[in-house]
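Participant: Build me a model:
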Amino acid sequence: MLGRPVVNSCSEKAACGHNSVMSRNSSINDNVTLSCPSESIDQFRNQVYSTVYSIITVFGLVGNGFALLVLIRTFRQRSAFHIYMLNLAVADLLCVCTLPLRVFYYINKGHWTLGDFLCRVSSYALYVNLYGSIFFMTAMSCTRFIAIVFPVQNLRLVNPRKACIVCICIWVFICSTSSPFLMSGEYVDKETKKTKCFEPPKGSGGQSKLKVLNYFSLVMGFILPFLIILICYAGIIRTLLMGSNGMNRRKTTNTKAIRMIVIVTLVFLVSFMPYHIQRTIHLHLLSRGDVSCEEQVYMQKSVVVTLCLAASNTCFDPLLYFFSGENFRNRLSTLRKASVNSSTLPRHSHKTIPQNVEDQDKLKCCNGPQDSLTTADSYTNPQE
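Facilitator: Predicted structure coming up:
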């Protein structure tokens, strides 16, 4: 979402390059010279990043790989919500596959030896995933909102084909706005003689431009999507509470939906909000020119922590699939039964099943009034 100078100088780049903060401050105010010990922040950064990214890699690969397998194997049952989950899992896996490169960099004490191309791709993948996750979760929230609050219009407004168009638009927007990460790769630090990646070159200035780009990313990539999610969830909760006097089955479905909303909101707050708040504060501190040594160390460490939280969304997303409703668990059960039946049933004994959710809806409409109650209930309490 941000260009490379913005995120790099305000987020991981500031944390990875301990001298970058001091060099930027000196470029803003030549009269202020601060010398802070770099060993402590270097050790903290290398240990935390290498440890946390290793954990995220393991859980992210297992969780998203398994989710992607289930979603692909049950693609015949696809729906709009299924399309968004599939794209979110792909974005997570693309990011997780580049994290071992970061682990190697920090284990190697900030010395990059894997080439310029992988440096660019590693920086690019993390932020494509970061903002891609936000936009895909926003699309999932809007889909759930329409299905529950406007069940009659749901069939007209939401379908797999339109979901594919939305996903294409999201990918194009995220990939294009994050493309500046591909324009700047590795470089050799003149003082340490080390090849650097994920860190800004010293004295790279441009604070006014950084602020403008940061606020654009903050508003378009976080605040606006988060407001949309809050509005959608408020409408969903209101609709569910108004219909809370229905059958026990519906009460159970409502409870699960509200529980899912709480989990999604908490994940959004824990993973994305601290990073965006800290990045904005850090950028303002860089422009002051009178930052104390203690403030520098504190902000650099907070960058490390908040960026780890942001990257951890790749581990949280599989939980979203599981708690998004019964449908994902049903897909898993269907896949398991299909695997067993494929080894026991004759090849010629099979039933013709609907190709997707739209076909199921058409069959329900053709079945007559006896299915109307079930159909209406599925609209009001969608399983995905």
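
Participant: For the rest of this, base every contact and every neighbour count on C-alpha atoms.
Facilitator: OK.

Participant: Against Ser184, how distant is the spatially closest residue to Gly185 that is not a sequence neighbour?
Facilitator: When the adjacent residues along the chain are set aside, Gly185 lies closest to Arg120, with 5.1 Å between them (Cα to Cα, 6 or more residues apart in numbering). Arg120 sits 7 Å away from Ser184, going by Cα to Cα, to the nearest Å.

Participant: all helices in the stretch 51-200 of the chain, in order from the N-terminus.
Facilitator: Ranges of helices in the stretch 51-200 of the chain, per DSSP state H, counting those that start in this stretch, are 80-96, 99-107, 116-149, 151-157, 160-177.

Participant: do you know which of those lies nearest Asn327?
Facilitator: helix 80-96 (9.3 Å; Cα to Cα).

Participant: Could you pull up the residues touching Leu363?
Facilitator: Neighbouring residues of Leu363 by Cα atoms under 8 Å, 6 or more residues apart in numbering: there are none.

Participant: Give the burial count for Ile353, as a bare number.
Facilitator: By the criterion of other Cα atoms under 10 Å, Ile353 has 10 neighbours.

Participant: That one belongs to a strand, doesn't it?
Facilitator: No - membership of Ile353 in a strand is not supported by DSSP: H, G, I helix; E, B strand; the rest coil, which gives coil.

Participant: Another for comparison:
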Amino acid sequence: MQNNSGMYQNGTEMENSVYALVFGSVISLGLPLNAVSLWILLRRHSLKSPSAVFMVNLAISDLLLVISLPTRVYFYATNKWPLGKMTCIWITMLFRNNIRSSSIFITFISLDRLLAVVYPLRSRHLRNSSNAWKAVSVIWMMVVVLNIPESVIFSRQLDKHNVSSCFRFSPPNLDDELSASDMAYVQLVLVVTMLVVNIVTTALVSWTLHRHVNDSAKINNKVNVMLIFAMNLMMFTAFFLPVSLGFKFYNLRPALNCLASVNCCLDPLLYYFSFDGFWKRKEDIVTCRRAVAGQDLMAYGQMALSTS
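Facilitator: Next up, the predicted model:
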């Protein structure tokens, strides 16, 4: 029995070391990548573009996640939580908010790309910064509202367990488990819905670009366009969906949370491929307006993608 207990403790310590290492790596990569990306988006691209608005908020969401990770590194490195109940709740909510807000912002970026490619002229009245900021406000409001019942449920769970085991405690009793499952289903439905939207938009954009294969010379960033959609689908299947299914696999939650945190390191690639001239100044956007004047639909779609 002592040997089994020692093996279990050694296995747990090894898992904790892996989690601390992964979270630490996410901090070292995610913090500079997202900070630089946010600076470039604000400094060199106009926030009058809907894509830039969504990407700025995606970068903010990722930075909020990254700044919460040092506490997780400390917890898994020392197996202690000295910061109290409320800090544990806030850190947990920041992590869950990132999954939800990131999945929605990425979906809106896909929808914006769909409108730019498939309906470049008819969507001009929709693709503006005013509508983008309205959508962003609703997204953040919805994410924060979901925190209210979720925080109450999580607080009850912490009250029944040792708060020093913030990110890892025993499974809740039946009543708390049912309440937590309700919130988990909300997140799962949200992520699955966003995934379906991304699949549909990817198919429509791919079909549109294939249909205009003779005009492919006018869409120099065609590969970048499809890379954006491929990356979006990868984000959902590799990061958002597994962690959203985690409530069904309680013992895998720490590992799935660890995996999901990696998404914030890959979002800067989305920014890079979304802008044909990521390092160019926002004054270059005037080329998009010239394309509109020529009434060249595919050229405008290409310009809208590369500069918005």
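
Participant: thinking again about what came up before, for Arg120 and Ser184 of structure 1, work out which one has more neighbours and name it.
Facilitator: Under the criterion of other Cα under 10 Å, the comparison of Arg120 of structure 1 against Ser184 puts Arg120 first, with 21 against 17.

Participant: Show me what the more buried one lines up with in structure 2.
Facilitator: Under the alignment (TM-score structural alignment), Arg120 of structure 1 pairs with Ile89 of structure 2.

Participant: likewise Ile28 of structure 1?
Facilitator: In structure 2, no residue is paired with Ile28 of structure 1, using TM-score structural alignment.

Participant: So which elements touch the helix or strand containing Val186 of structure 2?
Facilitator: In this structure, Val186 of structure 2 is located in helix 174-211 according to DSSP states H and E. For helix 174-211 of structure 2, the elements it packs on are helix 84-118, helix 129-159, helix 222-235, helix 241-244, judged by 3 or more Cα pairs under 8 Å, 6 or more residues apart in numbering; DSSP states H and E.

Participant: Return the most buried member of those.
Facilitator: With neighbours taken as mean count of other Cα atoms under 10 Å, those reach their highest mean count in helix 241-244, at a mean of 24.

Participant: Report the mean deviation for that helix after fitting onto structure 1.
Facilitator: Average distance, helix 241-244 of structure 2 versus aligned residues of structure 1 after superposition (mean Cα distance after the TM-score superposition for structure 1): 2.4 Å.

Participant: gap between that helix and the chain center?
Facilitator: On the basis of Cα atoms, centre = their mean, to the nearest Å, helix 241-244 of structure 2 sits 12 Å off its chain's mean C-alpha point.

Participant: what comes into contact with it?
Facilitator: When contacts are taken as Cα under 8 Å, 6+ apart, the neighbours of helix 241-244 of structure 2 outside the stretch itself are Ala184, Gln187, Leu188, Val191, Val192, Arg253, Leu256, Asn257, Ala260.

Participant: Aligned counterpart of Leu230 of structure 1 in structure 2, please.
Facilitator: Using TM-score structural alignment to pair residues, one finds that Leu230 of structure 1 aligns to Ile199 in structure 2.

Participant: do Leu213 of structure 1 as well
Facilitator: In structure 2, Leu213 of structure 1 lands on Met183 (TM-score structural alignment).

Participant: Now that that match has come up, it's in contact with Ile148, right?
Facilitator: No - in this structure, Met183 of structure 2 is not within contact of Ile148 by Cα atoms under 8 Å, at 10.8 Å.

Participant: just how off-centre is the helix holding Val186 of structure 2 within its chain?
Facilitator: Taking Cα atoms, centre = their mean, the mean C-alpha location of helix 174-211 of structure 2 is offset from the chain mean by 13 Å.
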